[in-house]
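S.K.: Here you go, sequence then predicted model.
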Amino acid sequence: MKSFSRKLGLVEKFMTLGNEVGGGLIVNIVYIEGFLTPDTIKKALTLVQKRHPILQVYIVEHEDGFYFESEGITEIPVQVIYKEDDSETIKIAEQELHIKFTHEKSTLCRVTILYSESKSNSCEIIITFHHGIIDGISCMKFIDNLLFYCQKIIDGENIPEVEYLEFLPPAEEMLNFDLLNENKLENYQLQKEEKEAQPQLIIEQTASVNQRFTRMLPRMLSKENTKILIEKCKQENTSVHSAICVAMLFASAQLFSTDDNINFSYAFPVSLRKYCQPKIPNATLGCFISILAFNQLINQDTIFWNLARECKAKTHDALIDGVHINLLKQQGKL
């Protein structure tokens, strides 16, 4: 593997600071039909790590900030667990969310393989990443690469020399800031300040970082229900993404027994890949995202599909105006 070093970008640094206080992690659970031995998975992981330079780095803090460095990097660590109960999967994944990556010379990814005595022809893989090296698209590509190499190994095929991808600079150094419309951004900010009241944070009680615990709430739609949801969103002139955002707002509002307006803040990541020069292909792993954030009032008179259409419109306008790009531009000036 090559040796390289570079300073963390804005988003990478933000995720690293989150990791310092017990956050900034992404945990994936992969359910696999068909038996894979730990040896097969480890061999495939070696090939995936060799292909992607972002899997060959650790983080070091110097006087002028955090850096990715690769000299002396270790292989992706793998642990194997034989579980007694299916519910253990979520519990183990939740525990992974609370295990910080250290500043040692170890990769910012770790893997846990779960086997069950009751299901001999399947297994589960929990993959934990430092969010500073990965985004949602990259998670899917990592899993795709891993299973691709596993299949090649199982089939006994000769695997050609692994293509080594380029270690890219931070997203803000590749963004095309010419896409920004400064006049529209000024109007957008003024309208946002006029229309949106700032939500009040409700704190029931305080707890130290070590006492906080994040839960995972897995939900899965059947193929049939997914088709129904897509068709309904088309009929209502909104998007599936907006409908899911509003569903989460409604679910959160039900937690409060009040007839008053509830002012929520919600946010979601936006991929920056197509806004870079050159565009970053999905095959490249990394954290290439920005954030769009909105405030929203909810009350008993709020109509679900009306709000879903409003959510879609606000998201569309923000993307057209380049709010997500401007966020990194402004942060870079601080």
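M.R.: Sure thing, it's come through. Fair warning: this is a prediction, and the values are worked out from it, not measured in the lab. Numbers count the residues shown, from 1 in each chain.
S.K.: going forward, measure contacts and count neighbours with C-alpha atoms only.
M.R.: Fine.
S.K.: which stretches of this structure form strands?
M.R.: With DSSP state E as the definition, the chain shows strands at residue ranges 5-7, 25-33, 58-62, 65-69, 78-83, 109-116, 119-130, 262-271, 289-298.
S.K.: Give me the distance from the longest one to the chain's centre.
M.R.: Here strand 119-130 shows a centroid-to-chain-centroid distance of 18 Å under the convention Cα atoms, centre = their mean, to the nearest Å.
S.K.: got it, and the first one?
M.R.: In terms of Cα atoms, centre = their mean, the gap separating the centre of strand 5-7 from the centre of its chain is 22 Å.
S.K.: now for that strand, which elements pack on it?
M.R.: Using 3 or more Cα pairs under 8 Å, 6 or more residues apart in numbering; DSSP states H and E as the contact test, the elements touching strand 5-7 are strand 65-69.
S.K.: okay, pairing it with this:
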Amino acid sequence: MIANRKLGRVEQAMETLNRCAKTWNVITISRIKGPLSEEVVRQALDLIQHRHPRLNSRIVGSLNSLRFQTEGTAKISLRVVNKLDNWQWQEVVHEELNEEIDSSKNLLRAVLVHILSEDHVSYLITTVHHGVSDALSCVRLHSEILEYCHKIVSGEVMNPVASLDALPPIEELLPKWTKSFSGRISGVFLFLRLGFQKIWNRPETLGFEKYAPLAKRTCGMVHRQLDPELTQQLVNRCRQENTTVQSALCAALLFTVARKIAKGKRKDVRVSCLSYFDLRKRLEPAITDEHMGVLASSILGFHTIHTNTSFWELARDVKQHLEAVTKHNDIFKMILMSKDFIKFFLAVPNEVSATVSVSNIGKVNIPNVYGAFELEEISYLGSNSLYAGVFATNASTFQGKMLLNFVFSLPSISQDTMETLVNNVVSCIIEVCDFNVVFTPIHK
């Protein structure tokens, strides 16, 4: 299927990051139990490349004239790696985080990691260009790959896989008012308003332990899991406190950073939080989960943590802000201005964009059994070396267990510092889920 067209503004922004910020991709990791072979995965990748128009595309042209082009697209590459121990999949993810995609060839690559110390355990790791995918797209894609793997090993004769219709740029799917002159002006006003709020609130951040120019930055990762019991405790406590898991995760990261900034002193700490939203059901027409694309937006919120602010008070404050911005359509305005925001941070790489960033896709609603294959875990993360000094996490919940992938730009935050911060976040979550423990504010 030929699906050539110009890139939309968001897609252009993502390709600009891909070319100028080393990596800006979505990496998805599945732990799979079952006899998964290179041959079977190879066939499944060929099928999904045929099914999804953007995976059968490449990006050509200069930054001011970018186009998707089907002709000349290379097959999705598949690398096979053998690792002895279970934790070593993280080594492969670290490599993928720091390996850019050659978008002139294709927009996805895959790695199959066999764990030699366990019987029939593998990790499937995909790296997808952020201009054609978001986290929900990639999680759904892994489910589709495993379904094809099941059909292949079962000997099911598959007719040629039908290609999905190619989506237009997300800007064309936004509400009609965004396409008017006043809609474009409202986007500019949002850009100016956030700039003013940042100057007025002066949010504190982790800053730079060590500054490096963009070309010398790399992306690091710390992985953690909350067992099903703790995950359920968090969900239950959020309901009782009239807030959401997203807001609680934001509060946990914000409190952790605020405690580090306060260093035990009694002081108020001003912070900012970047949260992400799925737009699929808000578009016109609504987009189903089977389609891939950049179908998400984000918004920045500003908060002050006082010396007596409780954890759940902050979580409710975050929730109220997120509800307010969705009612005022700021998430659509962010899409309109995304290219301008990225140009700004590329031009000023020493600017810290936010105190914390939280992307949470919530409960992953895909099957866990695909014939001979069992999906035991699935998580994701966005590679990032541009946004230095930001404490960021990517969360998903599957089979009752929450998986958290924290990403950061090295050397602005060191690996040791990040490990400590992540451990403190987990401790914070445990603390606030225990009804018998009184949460200690930031002057701990």
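M.R.: On my side now, so go ahead. What you are looking at is a predicted structure, and each value in this text was computed from that prediction instead of being measured.
S.K.: Turn the strands of the first structure into TSV, columns for mean neighbour count.
M.R.: Supplementary listing: the strands of the first structure in TSV, determined by neighbours: other Cα atoms under 10 Å:
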stretch	mean neighbour count
strand 5-7	16
strand 25-33	16
strand 58-62	18
strand 65-69	17
strand 78-83	14
strand 109-116	21
strand 119-130	19
strand 262-271	15
strand 289-298	18
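S.K.: Thought residue 29 was touching residue 124 of the second structure, still the case?
M.R.: Yes - between residue 124 of the second structure and residue 29 there is a contact under Cα atoms under 8 Å: 5.8 Å.
S.K.: So for residue 241 of the second structure, what's the nearest residue that isn't a sequence neighbour?
M.R.: If you skip the residues right next to it in sequence, residue 241 of the second structure has residue 312 as its closest partner in space, 6.7 Å away by Cα to Cα, 6 or more residues apart in numbering.
S.K.: Assign residue 406 of the second structure to helix, strand or coil.
M.R.: Using DSSP: H, G, I helix; E, B strand; the rest coil, the structure places residue 406 of the second structure in strand.
S.K.: distance of it from residue 64 of the second structure?
M.R.: Spatial separation of residue 406 of the second structure from residue 64 of the second structure under the definition Cα to Cα, to the nearest Å is 33 Å.
S.K.: more neighbours, those two?
M.R.: Neighbours of residue 406 of the second structure and residue 64, each counted by other Cα atoms under 10 Å, are more numerous for residue 406; the result is 24 against 8.
S.K.: contacting residues for the closest residue to residue 197 of the second structure other than its chain neighbours?
M.R.: Using Cα to Cα, 6+ apart and skipping the chain neighbours, the partner closest in space to residue 197 of the second structure is residue 302 (7.9 Å). Taking Cα atoms under 8 Å, 6 or more residues apart in numbering as the definition of contact, the neighbours of residue 302 of the second structure are 197, 201, 203, 270, 271, 272, 273.
S.K.: Adding distance to residue 331 of the second structure, write those residues out as a markdown table.
M.R.: Below are those laid out as a markdown table (distance: Cα to Cα, whole Å):
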| residue | distance to residue 331 of the second structure |
| --- | --- |
| 197 | 17 |
| 201 | 21 |
| 203 | 21 |
| 270 | 23 |
| 271 | 20 |
| 272 | 16 |
| 273 | 14 |
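S.K.: Keep only these that stay in contact in the first structure.
M.R.: Shared contacts between this structure and the first structure among these (both residues aligned by TM-score structural alignment, their matches' Cα atoms under 8 Å) comprise 201, 203, 270, 271, 272, 273.
S.K.: Going along the chain, name the helices of the stretch 51-200 of the first structure.
M.R.: Listed from the start of the chain, the stretch 51-200 of the first structure has helices (DSSP state H, counting those that start in this stretch) covering 88-96, 136-154, 182-195.
S.K.: For residue 7 of the first structure, find the nearest of those helices.
M.R.: Set against residue 7 of the first structure and scored by Cα to Cα, the helices of the stretch 51-200 of the first structure come closest in helix 136-154, at 20.4 Å.
S.K.: Show me what the closest one packs onto, helices and strands only.
M.R.: With contacts defined as 3+ Cα pairs under 8 Å, 6+ apart, the packing partners of helix 136-154 of the first structure are helix 38-51.
S.K.: How many neighbouring residues does the nearest residue to residue 285 of the second structure once chain neighbours are set aside have?
M.R.: The shortest distance from residue 285 of the second structure to any residue that is not its chain neighbour, by Cα to Cα, 6+ apart, is 6.9 Å, and that residue is residue 173. Other residues within reach of residue 173 of the second structure, judged by other Cα under 10 Å, total 20.
S.K.: Contacts only, for residue 173 of the second structure.
M.R.: With the criterion set at Cα under 8 Å, 6+ apart, residue 173 of the second structure makes contact with 283, 284, 285.
S.K.: Of these, keep whichever come out buried.
M.R.: Those of the contacts of residue 173 of the second structure that meet the buried threshold are residue 283, by 16 or more other Cα atoms under 10 Å.
S.K.: mind putting the contacts of residue 173 of the second structure in TSV, distance to residue 339 of the second structure included?
M.R.: Converted to TSV, those look like this (distance: Cα to Cα, whole Å):
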residue	distance to residue 339 of the second structure
283	19
284	21
285	23
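S.K.: any idea which of the contacts of residue 173 of the second structure is closest to residue 188 of the second structure?
M.R.: The shortest separation between residue 188 of the second structure and any of the contacts of residue 173 of the second structure is 20.9 Å, and it belongs to residue 283 (by Cα to Cα).
S.K.: Looks like that closest one contacts residue 174 (just checking).
M.R.: Yes - with contact taken as Cα under 8 Å, residue 283 of the second structure and residue 174 are classed as touching, separated by 5.4 Å.
S.K.: Mind telling me what residue 272 of the second structure corresponds to in the first structure?
M.R.: Residue 272 of the second structure is assigned residue 265 in the first structure as its aligned equivalent, the criterion being TM-score structural alignment.
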